[in-house]
Structures are given as structure tokens and as C-alpha cells.
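Colleague: got a sequence here, can you model it:
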Amino acid sequence: MAIRNPVDLKADLPRGRRLLGIDLGTKTIGLALSDALLMGATPLSTIKRTKFTKDAEELFKVIDAREVGGLVLGLPVEMSGEEGKRAQSTRQFAANILAIRDMPLCFWDERLSTAAVERVMIEDFDMSRKKRAEKIDSHAAAFILQGVLDVIGRG
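Modeller: Have a look, this model is predicted:
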């Protein structure tokens, strides 16, 4: 399946299936899950990165267990709007995933997502640095996924 525009993603999603938001880091992969109505995103878990094969295996376990029908992958665009090495690496990760399993996927500009989530964790929830470190990646994935869900909801 081709990489989709967020607006077109809903049409390609099998009925009743959820979206999985992914914040792909160099050390961890943050995951978030949509509800079946595609209205809200909830932080789910974090996968500790090792090798691609093992990372993909863990990712597909979540996809199968949670009835996921499509993926939203945060794209780390630089502040200038340019795509650097991290964005290229993310695009390659997506291509490798789609080579294993054909499913709808879209990218979402993740600029400042981690910073925004961290600010909320500090200002609104007064979370310690240790607690933030444990939760930041899955919450950033939820932030990314919610952006796509908001676009889908508008039409």
C-alpha cells in the first residue's frame, strides 16, 4: 500500500480497525492507539529499540493484539522544513515495515511534539524527570496520532 495523505488514510482503513501512532526514536519507539471511532489517541507503550527485525516483530505483536489497521508515523522534519538524516531513516523504517506487511500508513510532522508533551507533563502534572522519561515517548506518539485524528475528523 502506498504511503497515504492523512485525509485519505481513513478511506483505506479496514472498518472497525484502529490507528497506531508511532514516535520513532533512536533508542525507543513510542506507541499510541486510537479508539475504534478514530476520535481520540491514548498513549500505549514503548518498545526498546534493538535491531529492525526484533523491533518489527514487537510492533506487529501490538498491531495484531490491538486490531490495528493503519499506522501514523511521526516524521522528524527539521525546524527549517528540510528533511534530514532522521527523516530519511524514518522513511526507510516505514518502507521496511510496508515491505513486510501491506497496510495504510501516513507520516505526520512531529516537530516540537516531544517538547509540547514534556511542557504539559511539567506544567500541568508536575511530573518528575524520571516519570517523564518513562512516559514521554508514548505520549509523544499520542500527540502525533491525535494530530492525524483531528484532520480525519474534520473531513
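Colleague: C-alpha from now on. contacts and neighbour counts both.
Modeller: OK.
Colleague: what helices and strands are in contact with the lengthiest helix in the chain?
Modeller: For the chain, the longest helix by residue count, based on DSSP state H, is helix 129-154. Applying 3 or more C-alpha pairs under 8 Å, 6 or more residues apart in numbering; DSSP states H and E, we find helix 129-154 packed against helix 6-12, strand 18-24, strand 28-34, strand 41-48, strand 68-75, strand 105-109, helix 113-123.
Colleague: next, the angle from the third one to helix 129-154.
Modeller: Our comparison of strand 28-34 with helix 129-154, counting by axes from the mean of the first three to the mean of the last three C-alpha atoms, to 10 degrees, yields an angle of 40 degrees.
Colleague: tell me which other helices or strands strand 28-34 touches.
Modeller: On a contact count with 3+ C-alpha pairs under 8 Å, 6+ apart, strand 28-34 meets strand 18-24, strand 41-48, helix 129-154.
Colleague: could you also give me the structure for this next sequence, so I can compare it with the first?
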Amino acid sequence: MGRILAVDYGHKRVGLALSDPLNIVATPLDTLQVNGEDGLVQSLENLIEKWQVNQLLIGYPLGLKGVKTKQTLEVERFVEVLKKRISLPVTLWDERFTSAEAKDILRQKGVRPSENKGLVDQMSARIILQEYLDYGLKR
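Modeller: Reported below is the predicted structural model:
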């Protein structure tokens, strides 16, 4: 069983989280600064190799009513780029409210989200991944 890499995609930053080898626990991994799509995909390829990842989980930003937004379409386009370069299964996972939840968690730890946007992105990716892992364990 390999690890799952969760991606919280954004225009400026991409939050990442990684599962343990047994796919039970999600841990924040890093925040990548977006400096062009090719560089971002290359960074993901490097992490996939380094951590022996066998699946990508991409946060899917639907609107509050479950409808597609401009950001949803941007994520869909990015996923198509990924699928052309990375030969791993890619799963989309509803990420509604993860940023708000991540900010709440950081505030409880005494961290100011407005001053630590990279941590918000990492925590959002961790929440997305943990929800996915928990869903799989319940089935």
C-alpha cells in the first residue's frame, strides 16, 4: 500500500498533505509557491517519487450549493494537465469549508491565519485527506 498525496490547489500557493503508509493518518506536508504550472507539476513529481505516492487527492472547490465555480473549472483544468504527466490515479474530493476549519484549528493553537497563509493551505490539505481516509475506513 502506498501513500496518498493531497493537493489543495490555489493560484498563488498549493497546500500539501501526506498519508502514512497504511492510509490511516493525514499529516500536513508543505506549501508550494506557484511559479508556473510546469514547475508545480515537477515539484509534485519529485514528491511522488520521494514519498512513494500511489494516488493523488485533489481538493475540489464546489460552491456552497454544490455548483461549479470559476475555481472549480481551474482545478479541473489543472487535473487534466496532471493526468497528462503523472500516471497515478487522481481523485477529486469536496473541499467545502476546509479553509474555514483550518483557520479555526490554527486560531485554537494560537496561530494567526492571516500571517500564516501557507499553514492554512497545508492544514486544508490535511483536512481534505483525513476526511477521505476516514470515509474509506468506514466503508
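Colleague: may I have the TM-score of the superposed chains?
Modeller: Overlay of the two chains. TM-score (TM-score structural alignment, normalised by the length of the second structure): 0.95; 139 aligned residues with a C-alpha RMSD of 1.2 Å.
Colleague: with respect to burial, which of the helices and strands packed on helix 129-154 of the first structure scores highest?
Modeller: Compared across these, strand 18-24 shows the largest average neighbour count, a mean of 29 (mean count of other C-alpha atoms under 10 Å).
Colleague: residues in the second structure aligned with that strand?
Modeller: The aligned range for strand 18-24 of the first structure in the second structure is 3-9, by TM-score structural alignment.
Colleague: and the matching stretch, how far from the chain's centre?
Modeller: Counting by C-alpha atoms, centre = their mean, to the nearest Å, stretch 3-9 of the second structure is centred 4 Å from the centre of its parent chain.
Colleague: ok, the residue of the first structure most remote from its centre to Arg119 of the first structure distance?
Modeller: Centroid-distance maximum for the first structure: Asp126 at 24.7 Å, with C-alpha atoms, centre = their mean. Distance of Asp126 of the first structure to Arg119 of the first structure, computed by C-alpha to C-alpha, to the nearest Å: 10 Å.
Colleague: please apply the same query to Val148 of the first structure.
Modeller: The gap separating Val148 of the first structure from Arg119 of the first structure is 21 Å, by C-alpha to C-alpha.
Colleague: now swap in Ser45 of the first structure and tell me
Modeller: Counting by C-alpha to C-alpha - Ser45 of the first structure and Arg119 of the first structure are separated by 20 Å.
Colleague: what do you get for Phe107 of the first structure?
Modeller: Using C-alpha to C-alpha, we find Phe107 of the first structure at a distance of 23 Å from Arg119 of the first structure.
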